[in-house]
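Undergrad: here you go, sequence then predicted model.
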Amino acid sequence: MISYVFMGLLTVIGLSAALLLRKYHEITKRIGMVSWVSLSAYFFMEYIVIRAAEAPYNLLRQPMSDLGVTSCGTGTYELATYEICSPYHSLMNWTFTLTGIVTFAGAIFLQQCWPNKRGIRAATVLLVIFGLSYAISGIFPADLNFLIHTFASLPGMFVQIPALILIGVAIKTVMPTLSKWTFFCVFLSTVSLILIFFQPLFNDLPGGLLQRFLYGSVWLWMTVTGIVLWKKE
């Protein structure tokens, strides 16, 4: 339980520090780029946790949250009617939290790289919400507090879409190639979200895979964007 307190404190400290340091342009710009590029490590960490699972884990159908469930058994949380046992749940929840932190830190630090427009400021706020949503899902695993875990995760399912649209529009003339890449990732994330909503009607839809496309398309966008911005310096 103490580790989850530390996760919460680190998230608050990370957000506060990012807001306080955002005007130190050259240093924070580089930190923001590295933060977003580091998101590429998420799926490697997830792979480690999946390999350690002591109950069958279906990558295509089970949600990512199952890997952070702290107890073993059937019915570990409200929607889990199947067996879950993830011995590396602490590693997974730390990964969730740190992923959220580097997401919102990168969004705050890299705002200076975009045109100075109102839409960019709104996009930054939305990406901060996206990162916080993901961090909180690690601080409150589904089996420890299902309501907080679920309601905190909901904004992170859709706020990234308008955020990327706003950025894509703002950079259309100054960074046309990156703008096209942005809208491609918007398309992937939007289609994944729509299919997730249709999952109750079509049980054959791979919910776990769709969830990974939903979030992964944004992390892929951030990773590539971080590299592109670094090369432009």
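TA: In hand now; what should we look at?

Undergrad: from here on, contacts and neighbour counts on C-alpha atoms
TA: Noted.

Undergrad: where exactly do the helices run in this protein?
TA: Per DSSP state H, the chain has helices spanning 2-21, 25-37, 42-52, 89-109, 118-139, 146-153, 160-170, 176-197, 207-232. These are given in chain order.

Undergrad: looking at those, which is closest to Asn58?
TA: Evaluated over these, closeness to Asn58 peaks at helix 207-232, with 7.8 Å, by CA to CA.

Undergrad: put this beside the first:
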Amino acid sequence: MSVLYLLVEILTAGAWKTPYSFARDSISSLGVTTCSTDSCSPLHDVMNAAFMVLGALTILGAALLHKYIPDGRTKKWILGLAVVVALSTAATGMFPANDGTFVHWTAVLPGFVARHAVLVFLAVAFWNHQRWIAVWSGLCAATGLVGAVLLLGRTLTFGLGERLTLYPLPMWMAVTGVAAILALMRRTVLKNVDMTLLGNGFITALLSLRPRRSLPPVSTDVLARRAKASV
């Protein structure tokens, strides 16, 4: 469901009276509650609500993933960092950019750092258990870190650099969630097929055990009379 957050960005940006640039403008600009010469977001309530919902989804996802994370030190770090990301994301919607630079960035910065760390820990935790999850987590972490470096170095425009930094985590959540659902569906289908085959096999076994009808015994006198009659 986290992929819906990206759709909300597109919806909110489309409501702007002045052109919104995904390459130049910040994500936080979509949530500002006041209008200025450069920015005015009519659907700021929708965007800020999306931040809060994404935070709730992050905690929910961490809770559902908890029992599948291999035991070890990294497990506690993953859950702790997921909570930090969730609270930071929700706080971004609670304290929009126009509430003050210090307050807003205090809410945003923990999530900036924690989201990359949690992906790295996920890659480490799953490396010996589910290699594809580890590789996918590492790829998302690397993409986000490259984005952060390019953003801080001002190599990219702010909007593009910020999205390259922040988008990998919700994309990780969406893709991993879809993969989990597909795996569950496949396992359910295979289980149903196995049960059907088991049921058919059980019926076949019962039929094989059913006693066959046998002809009543015929006495020797009857057989002699039949032979004589045929002659």
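TA: Yep, it's here. The shown structure was predicted, so the numbers you read here are calculated from the model rather than taken from an experiment.

Undergrad: TM value for the aligned chains?
TA: After superposition, the two chains reach a TM-score (TM-score structural alignment, normalised by the length of the second structure) of 0.76; 184 aligned residues with a CA RMSD of 1.4 Å.

Undergrad: picking up where we left off before, which of the helices of the first structure sits most buried?
TA: For those, ranked by mean neighbour count under the definition mean count of other CA atoms under 10 Å, the leader is helix 89-109 at a mean of 25.

Undergrad: name the residues that touch that one?
TA: 7, 11, 14-15, 18-19, 22, 25, 28-29, 31-33, 35-36, 38-39, 42, 45-46, 49, 67-70, 124, 127-139, 141 (CA atoms under 8 Å, 6 or more residues apart in numbering).

Undergrad: repeat for stretch 113-127 of the first structure
TA: The contact list for stretch 113-127 of the first structure (CA under 8 Å, 6+ apart) reads 29, 103-104, 107-108, 111, 159-160, 162-164, 166-167, 170-171, 229.

Undergrad: between these, which is nearest Trp181 of the first structure?
TA: Proximity of those to Trp181 of the first structure was ranked by CA to CA; the top entry is Leu164 with 10.1 Å.

Undergrad: that closest one maps to what in the second structure?
TA: Alignment note (TM-score structural alignment): Leu164 of the first structure maps to Leu119 of the second structure.

Undergrad: try Tyr47 of the first structure
TA: Aligned against the second structure by TM-score structural alignment, Tyr47 of the first structure finds its counterpart in Ile10.

Undergrad: swap in Phe184 of the first structure?
TA: Correspondence of Phe184 of the first structure to the second structure, assessed by TM-score structural alignment: Leu139.

Undergrad: Tyr68 of the second structure versus its match, what's the distance?
TA: Using CA to CA, to the nearest Å, Leu139 of the second structure is found at 20 Å from Tyr68 of the second structure.

Undergrad: gap between the corresponding residue of the first structure for Lys76 of the second structure and Leu132 of the first structure?
TA: Matched by TM-score structural alignment, Lys76 of the second structure corresponds to Arg121 in the first structure. Counting by CA to CA, the separation of Arg121 of the first structure from Leu132 of the first structure is 17 Å.

Undergrad: check Leu229 of the first structure too.
TA: From Leu229 of the first structure to Leu132 of the first structure the distance is 23 Å (CA to CA).

Undergrad: check contacts around the residue nearest the centre of the second structure.
TA: Centroid-nearest residue in the second structure: Gly177, 2.1 Å away (criterion: CA atoms, centre = their mean). Not one residue lies near Gly177 of the second structure by CA under 8 Å, 6+ apart.

Undergrad: from Leu184 of the second structure, how far out is it?
TA: In this view, Gly177 of the second structure and Leu184 of the second structure are 11 Å apart by CA to CA.

Undergrad: can you list residues touching both of the two?
TA: Shared contacts of Gly177 of the second structure and Leu184 (CA under 8 Å, 6+ apart): none.

Undergrad: if we can go back for a sec, what's the nearest residue to the equivalent of the residue nearest to the centre of the second structure over in the first structure if we skip its chain neighbours?
TA: Under the alignment defined by TM-score structural alignment, Gly177 of the second structure is paired with Gly226 of the first structure. Distance criterion CA to CA, 6 or more residues apart in numbering; nearest residue to Gly226 of the first structure, sequence neighbours excluded, is Met33 at 4.5 Å.
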